[in-house]
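**Q** The following comprises the amino acid sequence and a computationally predicted model.
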Amino acid sequence: MSEDLMKLYSERILALAADIPHLGQLDAAQGRARRRSPLCGSTVTAEVVLRDGRVAEFAQDVKACALGQASAAIAGAAIPGRDRAEIEAARDALAAMLKAGGPVPAAPFDGYEALLPARDYRNRHASILLALEAAADAIAAAETAVPAAGTGS
């Protein structure tokens, strides 16, 4: 492994990858989404239950490289309690950080600072973005599945 790749797979990234929160599935998910990186085959499936438009319950199934796993760990720690706009903003900020030299996403997603070295590895960007993309898609699915307040029978 080259010295550059050794730096990329730092102890911090490997520690994150080994401790991904909210792994598994929900018994009664309102929204579910699966995202896959065609380049490397990494996949992340996210499931959510919403209360008042915010993630009340979250689960994820992660089959990804160490960078994708580290990303899922950072996202998993930050997603509960957030709404779709916050997660989409974090996803967009992460994409800008990786692809355009933008700043690290704002708290509570600032753990993505650990993935700054991945900027130089464009072939890893899609895998890193999967967790936030899947979560945003799962929330969107839940929002369309949940009747608006006051419209029930």
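**A** Received the coordinates, thanks.

**Q** CA only for contacts and neighbour counts going forward, please
**A** OK.

**Q** list the buried ones in stretch 11-25?
**A** Ile13, Leu16, Ala17, Ile20, Pro21, His22, Leu23, Gln25 (16 or more other CA atoms under 10 Å).

**Q** Turn the residues you listed into TSV, including distance to Cys65.
**A** Converted to TSV, the buried residues of stretch 11-25 look like this (distance: CA to CA, whole Å):
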residue	distance to Cys65
Ile13	11
Leu16	12
Ala17	9
Ile20	13
Pro21	16
His22	18
Leu23	15
Gln25	20
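
**Q** need the longest helix for this structure.
**A** Secondary structure of the chain read by DSSP state H shows that its longest helix is helix 122-145.

**Q** Let me see the contact set for the residue most central in space within the chain.
**A** For the chain, the residue nearest the mean C-alpha position is Ala131 (2.4 Å; CA atoms, centre = their mean). By CA atoms under 8 Å, 6 or more residues apart in numbering, the contact list for Ala131 reads Arg35, Val44, Thr45, Ala46, Gly68, Ser71, Ala72, Ala75.

**Q** so the first one touches Thr43, yeah?
**A** Yes - counting by CA atoms under 8 Å, Arg35 does reach Thr43; the two are 5.6 Å apart.

**Q** Overlap in contacts, the two.
**A** Common contacts of Arg35 and Thr43 (CA under 8 Å, 6+ apart): Leu130.

**Q** And the helices in the protein?
**A** Under DSSP H, the chain gives helices at 3-8, 11-17, 66-78, 84-100, 122-145.

**Q** got JSON lines for those, with distance to Ala59 too?
**A** Shown next, in JSON lines, are the helices of the chain (distance: least, CA to CA, whole Å):
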{"stretch": "helix 3-8", "distance to Ala59": "27"}
{"stretch": "helix 11-17", "distance to Ala59": "16"}
{"stretch": "helix 66-78", "distance to Ala59": "8"}
{"stretch": "helix 84-100", "distance to Ala59": "15"}
{"stretch": "helix 122-145", "distance to Ala59": "9"}
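
**Q** then this one, side by side with the first:
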Amino acid sequence: MIDDLYSARILGLAANLPHAGRLVRADGTGERVARLCGSRAIVDVTLDDQGLITDFAQDIKACALGQAAAGVIGEAVIGATADEITTAATALTDMLKAGGEGPEGRFEGLRVLKPVADYPQRHASTQVAMGALVDAVDMALATSLATRDIPEAERTRRAGAA
């Protein structure tokens, strides 16, 4: 069973992390830490006017499972909507904790982590990147709603001061 947990696919995803680093300007940033093992994810996103992810970066310090999840997310996230992300996060949790099949659509690659369901102590590290992504998108959407009624010149002035 441990071979399934650290399959060649999972190790390959962990070794090749798309969009590693941080964004200079982000609409939203999320950070999650798995208390048991210390795995950490910081995610930055930018959204377009329709709420689609247009830019993404991730700073991941996690075990191979957390890195693999981040690898799948990094491959699929550009162009995703907030609904797709929250649906995938819920499906990931359900897959790990309740026997669900896992995410569908653009985040279906997270199903490679289904064997982690048998190792509850590794659930949190597997979910840090997705949790940070959800938090980043939530922040970006909240910021967008808060600034929607502010004139463009004022938004530009505020952005320059940040």
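**A** All right, it came through fine. All of these numbers come straight from a predicted model, not from anything done at the bench.

**Q** before we move on, the earlier item: for the residue nearest to the centre of structure 1, what is the corresponding residue in structure 2?
**A** Under the alignment (TM-score structural alignment), Ala131 of structure 1 maps onto Ala129 of structure 2.

**Q** how close does its match get to Gln67 of structure 2?
**A** Ala129 of structure 2 is 8 Å from Gln67 of structure 2, where distance means CA to CA, to the nearest Å.

**Q** ok, now Arg22 of structure 2?
**A** Distance of Arg22 of structure 2 to Gln67 of structure 2, computed by CA to CA: 16 Å.

**Q** so Ile13 of structure 1 makes contact with Cys65?
**A** No - contact criterion CA under 8 Å: Ile13 of structure 1 and Cys65 do not qualify, at 10.9 Å.

**Q** and the residue lying closest to Gln60 of structure 1 once chain neighbours are set aside, what does it touch?
**A** Spatial nearest neighbour of Gln60 of structure 1, excluding adjacent residues (CA to CA, 6 or more residues apart in numbering): Ala46 at 4.5 Å. Remark: with contacts taken as CA under 8 Å, 6+ apart, Ala46 of structure 1 is in contact with Arg32, Ala33, Arg34, Phe58, Ala59, Gln60, Asp61, Ala131, Ala134, Ala135, Ala138.

**Q** Pull up the overlap in contacts between Ala129 and Gln67 of structure 2.
**A** Shared contacts of Ala129 of structure 2 and Gln67 (CA under 8 Å, 6+ apart): Ile60.

**Q** re the thing from before, what's the match for the residue nearest to Gln60 of structure 1 in structure 2?
**A** Aligning on TM-score structural alignment places Ala46 of structure 1 opposite Val43 in structure 2.

**Q** Repeat that for Glu86 of structure 1.
**A** Residue correspondence to structure 2 (TM-score structural alignment): Glu86 of structure 1 is matched to Glu84.

**Q** so how many other residues sit close to its match?
**A** Neighbour count for Glu84 of structure 2, taken as other CA atoms under 10 Å: 17.

**Q** same thing with the one 3 residues further on?
**A** Thr87 of structure 2 has 14 neighbouring residues, counting by other CA under 10 Å.

**Q** Verify the stated contact: it with Arg106.
**A** No - Thr87 of structure 2 is beyond contact range of Arg106, at 10.9 Å (criterion: CA under 8 Å).

**Q** So which bits of the longest helix of structure 1 are buried?
**A** Neighbour-count burial for helix 122-145 of structure 1 [16+ other CA under 10 Å]: 124-143.

**Q** For it, give me the average deviation versus structure 2.
**A** Aligned to structure 2 and superposed, helix 122-145 of structure 1 gives a mean residue distance of 1.0 Å (mean CA distance after the TM-score superposition for structure 1).

**Q** What does Asp120 of structure 1 correspond to in structure 2?
**A** When structure 2 is aligned by TM-score structural alignment, the residue opposite Asp120 of structure 1 is Asp118.

**Q** and Leu67 of structure 1, how many residues sit next to it?
**A** The number of residues packed near Leu67 of structure 1 is 23, by other CA under 10 Å.

**Q** And it, what's its match in structure 2?
**A** That one, Leu67 of structure 1, aligns with Leu65 by TM-score structural alignment.

**Q** how far away is its match from Thr90 of structure 2?
**A** Applying CA to CA, the value for Leu65 of structure 2 to Thr90 of structure 2 is 18 Å.
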